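compute the structure for the input listed below.
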Amino acid sequence: MAKQRSPPPSHLLLLLLIVLVTCPYPPHVRANCNFQGRSDDRGPNSKVKGMFVFGSSLVDNGNNNFLDNMAKANYSPYGIDFPLGPSGRFTNGRNVVDLLGEYLALPSLIPPFNDPSTKGLKVVHGVDFASGGSGILDDTGSIVGQVTSLSQQIRNFEESTLPELEAQVGCRSGELLPDNYVFLVGAGSNDYTYNYYLSANANLTLQSFTANLISSLSLQLQKLHGLGGRKFVLLAINPIGCSPSAKARVPTSIGCVQVLNRAVRLFNVELKSLVDDLNAKLPDSRFIVVNSYKIVRDIIKNPASKGFNDSTTPCCEVLSFAEGGNGVLCKTGGRACANRSSHVFFDGLHPTEAVNVQIATKAFLSARRTEVYPINVKRLAEA
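As a prediction, the model looks like this:
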């Protein structure tokens, strides 16, 4: 019998190219993304490995520090109770992102995308893309200067972070993202305060503007789904009409500024409907909404029952309208109240760490569908 000949070298090369194109990673790596040696000390039973964050100031971990705008919180008294001091977080201590990260047992704080050091191993457990003053719409926030819109945040994730993450962990997004990462999105309030209620939008009805917001957000969420995201936490808009800055703008208002609260309630109702629509349209995913409007509003209505005694005034000295400010941000180096855990608002808009603790705790553990719908973050993480 004649000896069987080996394939000519050209055939071997063709076969190798086919293997590389159709299976860029070895089978054992593709089936089990390599998180070993990635500062992950949470044990083998921890399903969620990280979190990607998109939105505005309530979830900004310091991205605006690197942008040319007026919406910054990288100075005292911001961060007065944060271990790292002023970091760009718009509160006295931890924000909702930090607290949910603790509940998810993530091994480190989520770093801001704009920090040049956020690369390599630092992206493995998530990245924060949020930008204070930004919105769902691309033109929101220009009044405060350079901000990163939600659509640009998603592009930053797709074009920069995702390829680096795939290289670090050793597998493609389709295998990497669905089980291992939570996508948190908190945006929309600035689209009303820094967009709709400007004179340029006076010809739009509130309903049509809100419908446009929800439609835009739906497309952006579907974009993240197309990139591999499957576990989504959406934050409702807080009752911004009850903030000290809103009430300072309308001093004749009795209680909260209802025109603002009506707008965000409309958005929040549509956001819940969007969650139902996306869960039906994308059955391989889970979308939930945290009703932070109700959580914060319940505190404001009866602060003593929740451990607070001041739900109307900011804890820090705020740069007023008369002083050239917008009634929102703390004065640089200004005073902060001593009893910060009893205040609802740290500055003219943003809640204290104590309020953020209540939002994050209910988001993670609450069984009330009026607070988190349709399931809580703990069940989402375990799914």
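
could you use CA atoms for every contact and neighbour count after this?
Fine.

buried stuff in the longest helix belonging to the chain?
Across the chain, the longest stretch assigned as helix under DSSP state H is helix 258-281. Of all the residues in helix 258-281, those buried under the rule 16 or more other CA atoms under 10 Å are 260-261, 263-265, 267-268, 270-272, 274-276, 278-279.

now the second one, please; I'll put the structures next to each other:
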Amino acid sequence: MAKKAGKGFILVCLQLLLCFSQINWIRAKGEDGSDDEIKGMFVFGSSLVDNGNNNYLENSTAKADFLPYGIDFPKGPSGRFTNGKNVIDLLGEMLKLPCLIPPFSDPSTKGSKVVHGVNFASGASGILDDTGFLAGQVISLNQQIRNFETVTLPEVKNQLGVNRRENRKAAKKYMFIMGTGGNDYLFNYFARKGEYNVSLETFTANLTTSLSLQLKKLYRLGARKFVLMSIYPLGCSPMLNAMRKDGCIEVMNQAAILFNDGLKSIIDAAKSDMPTSNLVLVNSYNIVTDIIQNPSSKGFKDANNPCCEVVPLTQLAGNGVSCKKGGRICMDRSAHVFFDGLHPTEKVNVEIATKAFSSDLKTEVYPINVNQLAQL
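Below you'll find the predicted structure:
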């Protein structure tokens, strides 16, 4: 036991040494455009990309800091809403970042820890400030961007030793990942349909306009490389199984399609709205739909049911989404598309990240892939 513990300690030390050596390399290399490697990622959005920010919210029911979440993650439950790694972790590996992106809410996320990026995402949040009301306390997208602007950005500049003139060159070495929008439909528009007097089309137009303004704010702060994650096929999620009689709920899938079309329009408009930026749309909708419709071709066996035992809507604080703390779990996670009532398994995340990084199909990534974006 002592030998095993000693080896584990040595491994952790080596990982930390690698991370800090990479930080020193960045400082020595400078921000003069002499290399093309991505230094890090700044992540905004909801639970699909959250890696632990909600752990630090006292009055939130949208948490994943307990088993069976993280059962296959190296560090165990971390706040990621899946059994293992999420898309952000996997993209970070593909971009050869030396460290996992730390969550903003962790008090230790400061100093040299912010050099490779920070994750601001919050489970149950949305583009609109009032999305997430069902979960209690969440960090809205607007607040996430304020956190970046007022806290993290000055810290990054300080760590890299850049001045205002060099800021844009330094920012080009970072990717800004945006994964949000689904909760604005599931837990806002459709959950409060009686309160809305607007059509789905009007609501979606307002949503994409708001997101466009938020992206422009990041652009003004120096962001130049954006990755927009599309909404999944909402109507096919297990949380809606009781409502699904034959196939998926099409009105919810139509909402996702409308929103994703809006994301494409944002990218097309960026040529004039944000002239020195480059944006990539990862069409998770098409990637996940293909898996659901043809599960066996991708090595999946169950595309309808959650892997974990979820807390049903009929129970106190149940939302039909979250795994039951310490509840039952399927043995073969790689056979399931969904881990809980809404979020995919690590294996699906691998499919999405792989296609995001290297696919040449414009139905999966538009107009280029993440690897190509990294070289610009």
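
coming back round to it: so what secondary structure elements neighbour the longest helix of structure 1?
Helix 258-281 of structure 1 makes packing contacts with helix 206-226, strand 286-290 when contacts are defined by 3 or more CA pairs under 8 Å, 6 or more residues apart in numbering; DSSP states H and E.

tell me the angle that helix makes with strand 286-290.
Using axes from the mean of the first three to the mean of the last three CA atoms, to 10 degrees, one finds that helix 258-281 of structure 1 and strand 286-290 are set 160 degrees apart in direction.

how big is the offset of helix 258-281 of structure 1 relative to structure 2?
On superposition with structure 2, the mean distance recorded for helix 258-281 of structure 1 (mean CA distance after the TM-score superposition for structure 1) is 1.0 Å.

which part of structure 2 matches that helix?
Helix 258-281 of structure 1 lines up with residues 250-273 of structure 2 when matched by TM-score structural alignment.

which outside residues touch that stretch?
181-182, 185, 200-201, 204-205, 208, 212, 216, 228, 230-236, 277-281, 283, 285, 366 (CA atoms under 8 Å, 6 or more residues apart in numbering).

just how off-centre is stretch 170-182 of structure 2 within its chain?
Stretch 170-182 of structure 2 has its C-alpha centroid displaced from the chain centroid by 10 Å (CA atoms, centre = their mean, to the nearest Å).

ok, stretch 176-194 of structure 2 next?
Chain-centre distance of stretch 176-194 of structure 2: 14 Å, with CA atoms, centre = their mean.

show me what it is in contact with.
Identification of contacts with stretch 176-194 of structure 2 by CA under 8 Å, 6+ apart yields 41-46, 48-49, 124-128, 130-132, 134, 196, 203, 207, 223-232, 234, 252, 255-256, 259.

quick one, which of the residues you listed are buried?
Members of these classed as buried by 16+ other CA under 10 Å are 41-46, 48-49, 124-128, 131-132, 134, 203, 207, 223-232, 234, 252, 255-256, 259.

so which of those are in strands?
Among those, the members found in strands (DSSP state E) are Met41, Phe42, Val43, Phe44, Gly45, Lys225, Phe226, Val227, Leu228, Met229.

pick out whichever of those residues sits closest to Leu100 of structure 2.
Taking CA to CA as the measure, Leu100 of structure 2 sits nearest to Met41 out of these, at 10.0 Å.

what's the match for the closest one in structure 1?
Alignment note: Met41 of structure 2 maps to Met51 in structure 1; criterion TM-score structural alignment.

my read is that its match contacts Ile110, right?
Yes: using CA atoms under 8 Å, Met51 of structure 1 is in contact with Ile110, at 7.5 Å.

what about Thr314 of structure 2, which SS state?
Assigned with DSSP: H, G, I helix; E, B strand; the rest coil, Thr314 of structure 2 falls in the coil class.

aligned partner of it in structure 1?
Alignment note (TM-score structural alignment): Thr314 of structure 2 maps to Ala322 of structure 1.

go on, Val162 of structure 2?
Matched to structure 1 by TM-score structural alignment, Val162 of structure 2 sits across from Cys171.

returning to what we had before: got TSV for the ones in strands among the buried ones among the contacts of stretch 176-194 of structure 2, with distance to Gly76 of structure 2 too?
Shown next, in TSV, are these (distance: CA to CA, whole Å):
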residue	distance to Gly76 of structure 2
Met41	23
Phe42	23
Val43	21
Phe44	23
Gly45	22
Lys225	31
Phe226	30
Val227	27
Leu228	28
Met229	26
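
and those, which is closest to Lys301 of structure 2?
Here the nearest of those to Lys301 of structure 2, counting by CA to CA, is Met229; it sits at 25.3 Å.
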